[in-house]
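Participant: Here is a sequence with its predicted model. Questions after.
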Amino acid sequence: MNVRPVRISLLAVTTGALIASSVAVSAAAPVPAPARQSTSAVTSSVADAPVERLIVGYKSGAAEAKSNDAATKDAKAKGKETGESLGFDRRLGTGAALVDLGGELKKGSLDQVIDTFRADSEVAYVVPDRRMYAMADPNDSDYGRQWDLFEATAGMNVPGAWSKATGEGVKVAVIDTGYVAHSDLAANVVAGYDFISDPFMAQDGGGRDSNAADPGDWMNRGECGTDSNGQPVPPQNTNNSWHGTHVAGTIAAVTGNGKGVAGIAYNATVQPVRVLGKCGGTTADIIDAITWASGGTVSGVPANPNPADVINMSLGGGSACDAGSQSAINGAVNRGTTVVVAAGNNNANAAGFNPASCNNVITVAASDREGNRAAYSNYGSVVEITAPGGETTASAANGIWSTLNTGTRSVGSESYSAYQGTSMAAPHIAGLAALMNEAKPELTPAQISTAIRENARTLPGSCSGGCGAGLADASATIAAITGGTPDPDPDPQPGDGVFTNSANVNIPDYGAWIASDIQVTGRSGSAPAQLKVPVDIKHTFRGDLVVVLEAPDGTDFTLKNLSQSDSTDNITQTFTVDASRVAANGTWQLWVRDTYANDTGYIDSWGLNF
């Protein structure tokens, strides 16, 4: 008897989290960036960083949900009950109350204070206001090539989408460290906002204001306190990351200007929304930033004149998604904003990270230049899609190149550098979402997520733990939503051909192989090294399917292995195989086998695109 896991129906939009990423294509060889220190060491103590405030969500009918005076009185009462000095700080954009713990807790534990709020029937949720950090690993080696956009093995097939969309008229908010001036990005940047409420963390002489400029996020060893083991946070001195600018360059760096890099959605606008500074950022500030960026109202902050169609969050912290963050994300999605987040850089299950494990976000894992899950990338069932994140540990040429600055402890001169991280992968998907918004503006965030997943291609390398639907394919996705067919070669050569079969071949239940044929004629020599194989299989449980392409000489190319953990319906994607060693002409066959009983499906259509 065959046994498999209970089927879980995947939502159109799953979850999000942690750290995102950025990428760009080089139009001319940029100057090398100076040596930089990795920010990854900072993140190891994120979960242990001291908690100074709580986010308290009251039920809608409670007086504390509507009145700041009532919330103030309740905080004082709870403080008296626990022997602590609690106070109401401010109202968040979601309506939740931010409660100050009054410094170090005197008598009780943090859990005791939280439990006191939870015991109140008027409280819907209470969560710590934790710190979050940018999570990318910079590298100081020379720039190689922008493989992530166009390279056949593991690039995202971006050039093939540009004939139909470039992001014109689409607004993308980058919730990150802010923006440091760069001539390869400036034309596409619109005014943002600085949501860092703590002047020490802001490092720009004040708290919240309308200036989203990034003054730098350098830190000295131990400047952010100690962790639960008494170790300094951060454990070593760090220099400026200019993380938000690197992310923004991947999304919308100016293209066709004869220098630097190209953005994925190079005619979109980027709005910097600053939440990360010295010692990271707080959940409360990020909640307000999500609300404001998507067009919601935040008390004391002017309305956003450019509400985002897409939000990118290349940030995160330890612990699963909290109710406060989820509330802000739900509000943004309900306003029509697609929210893209990074899976995280801990080589762990993304379900344990925030906002990667939130619902209604697109959570992005990172792949390397060979198409494997990057060694650092988080994984798991909450991951929806994988995009290039690079691995500079092997070589700077294998990293993601984008806009940066030379300043280590202050603003220097503009530059470019290769970074690695899920922080570099997420902006790839944010850029793709921007292209989709232009190509078909009526798409909802859920439909955008679904289209990205359904048009992904199988990772050419390996993935343990779960990498979502596979490697995102910009060309196939844009073609699918516009009713066209993917262009595997933006500059087609004479003799290119497309062979298709509208098969409608039923797949036998459990065990037997079934084949659909395509007869190729009129070709000379061998098939291409990058033969595209678009496949459309309708099936109620695609994880049970094995799909193999057989060449005329009998050579087999496995397009999909058995994956019991993949419970999504249907296979709708374009596979790529190296068929350069087999003759093009003859009968090609697509073989499909269902390895489990009680599911139904059929080969709808498939093709060979030379």
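Facilitator: Looks like it came in fine.

Participant: alpha carbons only for contacts and neighbour counts from here, please
Facilitator: Fine.

Participant: would you list every one of the strands in the stretch 451-600 of the chain?
Facilitator: Counting by DSSP state E, counting those that start in this stretch, one finds strands in the stretch 451-600 of the chain at the ranges 498-501, 505-506, 513-520, 531-539, 545-550, 556-560, 571-577, 586-594.

Participant: Which one, of those strands, ends up nearest to residue 601?
Facilitator: Closest to residue 601 of those, according to C-alpha to C-alpha: strand 531-539, at 4.0 Å.

Participant: what about the longest helix in the chain?
Facilitator: In the chain, assigned by DSSP state H, the helix with the most residues is helix 422-439.

Participant: Helix, strand, or coil at residue 371?
Facilitator: coil (DSSP: H, G, I helix; E, B strand; the rest coil).

Participant: That one and residue 461 touch, don't they?
Facilitator: Yes - between residue 371 and residue 461 there is a contact at 4.6 Å, judged by C-alpha atoms under 8 Å.

Participant: Which one's more surrounded, those two?
Facilitator: Legend: neighbour count by other C-alpha atoms under 10 Å for residue 371 and residue 461, higher for residue 371 (23 against 14).

Participant: also this one, for the comparison:
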Amino acid sequence: MSNRMRIGALLGASMAFAFSMAAHAAAPAGGLGATHYNLSSLKSDGHYDRFIVTWRPGSAERANPSLMRQSMGAALSRAGLVRATLSAQGMMQAPVQASYGRRLAIGADVLRTSRKLDRNEAAALMAQIASDPAVLHVAPDVLRHAVRDIAAPASLRPSAFKPSDTEFRQYQWDLKAPSGRATAFGDRNYGGAHVNAAWDLADGKGIVIAVLDTGITTHVDVNTKLAGAGYDFITDAFLSGRKNDGRIPGGWDPGDWTTGRPWQSMCTDEFNPPQPSSWHGTHVASTVGAERTNNGIGLAGIAYRARVLPIRVLGHCGGYDSDISDAIIWAAGGHVDGVPDNTHPAQVINLSLGGYGQCTADDPMGQAIALANKRGAVVVVAAGNDNDNAKYFSPASCPGTVTVAATGITSRRAYYSNYGRTVDLAAPGGGIYAGDRSSGEQVSDGFVWQAINSGATKPVADDSNYAGYAGTSQATPHVSGTVALMQAARLARGLKPLTPAAVLDILQRTAATPKVAPDHRIGAGILDAYAAVNMAINSGGTTSQATLLGNGVALSDLSGAKGSRTVYRIDVPEGAGKLSLRTSGGSGDVTLYVNRGTPATAEDYHCRSAHAGTSESVVLDHPAAGSWFVTVVGRTGYRGVSLVGKYLASR
């Protein structure tokens, strides 16, 4: 049996780097920092007719959509938008009116305007809405998109692709050890995620991974068992492609093409040309674990015995923040009005999507992620493909996420990958060109290969095609699948699941140092699935006898290996005014965990200090009397480090 690879660009949000710079400039300095509203997602050439408003608890507006409309109508008046005006093109524009949309699961509400507003009009309206004392926060309800991946050319594939387990050995460099061993195509593999060794410890059984994307299609090598249990969260008929507004059961992907009316005229431009259906969700879900493994067909998925729950949030032209935030809460097991409760709550949520804007804890996406974290779900997101700082993108910059950059087979940062302090770690996403350079010859080992659908618009049933793509949206499911392996390994051994914070801590502590030094910050290093699963199994155990710290006496020349945990104790008397615990000097990278009464771990600590390098500090005012433990963890190997604990005794 032979298969064809469909080669085509996936739908994307990413635009040229120069255009992203213009988007940064469009956000005024006070927009993000203002207490009540966030303008950072507004683009200079954008148009907006949906706004998410959070009302103060107890306000009359919060309980009454009619009063919400009145409040927004007053804001429109103050913003000068209730008069007929001339557009920049000289066309007469009717007065703007307000209407009520719906309530989100976070408790905020979508309000709409009768026409789309340009950037300046939208900013003026948001400022006026936020000036209402009844309003807590305002954000534009913007469209997010699947991160634009780069498709492998047809020339990189043999004319007849024969599905068999041997294709894992030939094509999936990304799942192998970064040992430097030559691949079937002759490239030295220093960028693999070491998943093959992790399979000796876990397979994902017992874990649900929600993939919030375009949905999923049937494929001979893809497990779609939970597709019917998923949901299509797209409320707008224009985006969903349905006749009517509203959500429907099932996580299926009916297609997201923009090559025909009405989407071609409304959603495409020089940066986003018309595209056939991307089937982005099928490719991402296959990497995370939906690709059937050890079945004698095709390729392999990471957490292949986990259950993958597809949730459609992206359609023609993308998907709104309001729908995505509802879907995050629903995926984690939270309630969303109008939708039956999820009977398969996810422990891992994959978001290979995004767009411009700086995300704060008060924004709808930030609130939804916090609620998912509270339910124990780890939210993994793509950093973006704009070769830019990830802090300018959402949800990559949202608090509570695991944000993933992309690297290639050499371990070099992929030239397109976003970077910066918002990024937590990197994972294989594909470097496209020989040597992971930014141009040149495209090579087979420059891509991540997985199942795809061959339909140009609507899906082909039970397809058997595969495709290679490169992008941070491909790196992200490598991390999501590994998180599922970590939690499944603990479940199989009768251990409690790790908290989202503990998962991130282990991912970063076990990340491999790139062989090629990164040109920009990409977090702790490259995902090492085997090391992460191994540490997850052994995490939370007690350490050996703690070393006693004398008050104000420095311990010098401390050293430890990557992932090591060394415990120290300082006994604090009654009435101490302040306790400080500090590390400094030497080389490497350490994290401090501090706890009272028992040794601190990544799952159980009173406070921690986690910065790049060895300079860490925890200061406590009026600490309780007793033994305080400080655990020094090697995020990398370290040596020559000093530790000092000091308290101010009572007079």
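Facilitator: Done, it's in. Source: prediction; values computed, not measured.

Participant: circling back: reformat the strands of the stretch 451-600 of the first structure as JSON lines; add mean neighbour count and distance to residue 25 of the first structure.
Facilitator: Formatted as JSON lines, these follow (neighbours: other C-alpha atoms under 10 Å; distance: least, C-alpha to C-alpha, whole Å):
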{"stretch": "strand 498-501", "mean neighbour count": "14", "distance to residue 25 of the first structure": "28"}
{"stretch": "strand 505-506", "mean neighbour count": "16", "distance to residue 25 of the first structure": "42"}
{"stretch": "strand 513-520", "mean neighbour count": "17", "distance to residue 25 of the first structure": "35"}
{"stretch": "strand 531-539", "mean neighbour count": "22", "distance to residue 25 of the first structure": "23"}
{"stretch": "strand 545-550", "mean neighbour count": "20", "distance to residue 25 of the first structure": "33"}
{"stretch": "strand 556-560", "mean neighbour count": "17", "distance to residue 25 of the first structure": "29"}
{"stretch": "strand 571-577", "mean neighbour count": "23", "distance to residue 25 of the first structure": "22"}
{"stretch": "strand 586-594", "mean neighbour count": "21", "distance to residue 25 of the first structure": "35"}
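
Participant: Would you check that residue 570 of the first structure makes contact with residue 539?
Facilitator: Yes - taking contacts as C-alpha under 8 Å, residue 570 of the first structure lies within contact range of residue 539: 4.7 Å.

Participant: ok, back up a step: the second structure: matching residues for the longest helix of the first structure?
Facilitator: Here helix 422-439 of the first structure aligns to the second structure at residues 472-489, judged by TM-score structural alignment.

Participant: follow-up on the earlier one: average gap between the longest helix of the first structure and the second structure?
Facilitator: When the second structure is superposed, helix 422-439 of the first structure averages 0.9 Å from its matched positions, counting by mean C-alpha distance after the TM-score superposition for the first structure.

Participant: Now check residue 481 of the first structure against the second structure: what is it aligned to?
Facilitator: In the superposition onto the second structure, residue 481 of the first structure corresponds to residue 536 when matched by TM-score structural alignment.

Participant: With residue 424 of the second structure as the reference, measure out to its match.
Facilitator: Separation of residue 536 of the second structure from residue 424 of the second structure (C-alpha to C-alpha, to the nearest Å): 18 Å.

Participant: Ok, residue 48 of the second structure next?
Facilitator: Counting by C-alpha to C-alpha - residue 48 of the second structure and residue 424 of the second structure are separated by 32 Å.

Participant: which one of the two has more residues nearby?
Facilitator: Just comparing residue 48 of the second structure and residue 424: by other C-alpha under 10 Å the higher neighbour count belongs to residue 424, 25 against 21.

Participant: what do we get in the first structure for the more buried one?
Facilitator: So, by TM-score structural alignment, residue 424 of the second structure is matched to residue 384.

Participant: Please name the nearest non-neighbouring residue to its match.
Facilitator: Closest residue to residue 384 of the first structure apart from its sequence neighbours, by C-alpha to C-alpha, 6 or more residues apart in numbering: residue 468 at 4.2 Å.

Participant: Return the residue of the second structure aligned against that neighbour.
Facilitator: Aligned counterpart of residue 468 of the first structure in the second structure: residue 523 (TM-score structural alignment).

Participant: Now do the contacts for residue 589 of the second structure.
Facilitator: By C-alpha atoms under 8 Å, 6 or more residues apart in numbering, the residues touching residue 589 of the second structure are 612, 613, 614, 634, 635, 636, 637, 638.

Participant: ignore the last one, residue 556 of the second structure
Facilitator: When contacts are counted by C-alpha under 8 Å, 6+ apart, residue 556 of the second structure touches 640, 641, 642, 643.

Participant: Out of the contacts of residue 589 of the second structure, which is nearest to residue 444 of the second structure?
Facilitator: Closest to residue 444 of the second structure out of those is residue 636 (32.0 Å), distances taken as C-alpha to C-alpha.

Participant: Quick one: residues contacting that closest one.
Facilitator: Residue 636 of the second structure sits next to 509, 561, 562, 563, 588, 589, 590 when contact means C-alpha under 8 Å, 6+ apart.

Participant: Excluding chain neighbours, what is closest to it?
Facilitator: Among residues not flanking residue 636 of the second structure along the chain, residue 562 sits closest, at 4.2 Å (C-alpha to C-alpha, 6+ apart).

Participant: In contact with that neighbour: list those residues for me.
Facilitator: 509, 510, 633, 634, 635, 636, 637, 638.

Participant: go on, residue 32 of the first structure?
Facilitator: Residues in contact with residue 32 of the first structure (C-alpha under 8 Å, 6+ apart) are 140, 141, 142, 143, 415, 416, 417.

Participant: Check residue 642 of the second structure too.
Facilitator: By C-alpha under 8 Å, 6+ apart, the residues touching residue 642 of the second structure are 554, 555, 556, 557, 558, 583, 584, 585, 586.

Participant: What is the neighbour count of residue 114 of the first structure?
Facilitator: 18.

Participant: What residue in the second structure is paired with it?
Facilitator: When the second structure is aligned by TM-score structural alignment, residue 114 of the first structure is paired with residue 126.

Participant: just checking, its match touches residue 138?
Facilitator: Yes - with contact defined as C-alpha under 8 Å, residue 126 of the second structure counts as touching residue 138 (6.4 Å).

Participant: Trace residue 408 of the second structure over to the first structure, please.
Facilitator: Counting by TM-score structural alignment, residue 408 of the second structure lines up with residue 368 in the first structure.

Participant: repeat for residue 115 of the second structure
Facilitator: Alignment note (TM-score structural alignment): residue 115 of the second structure maps to residue 103 of the first structure.
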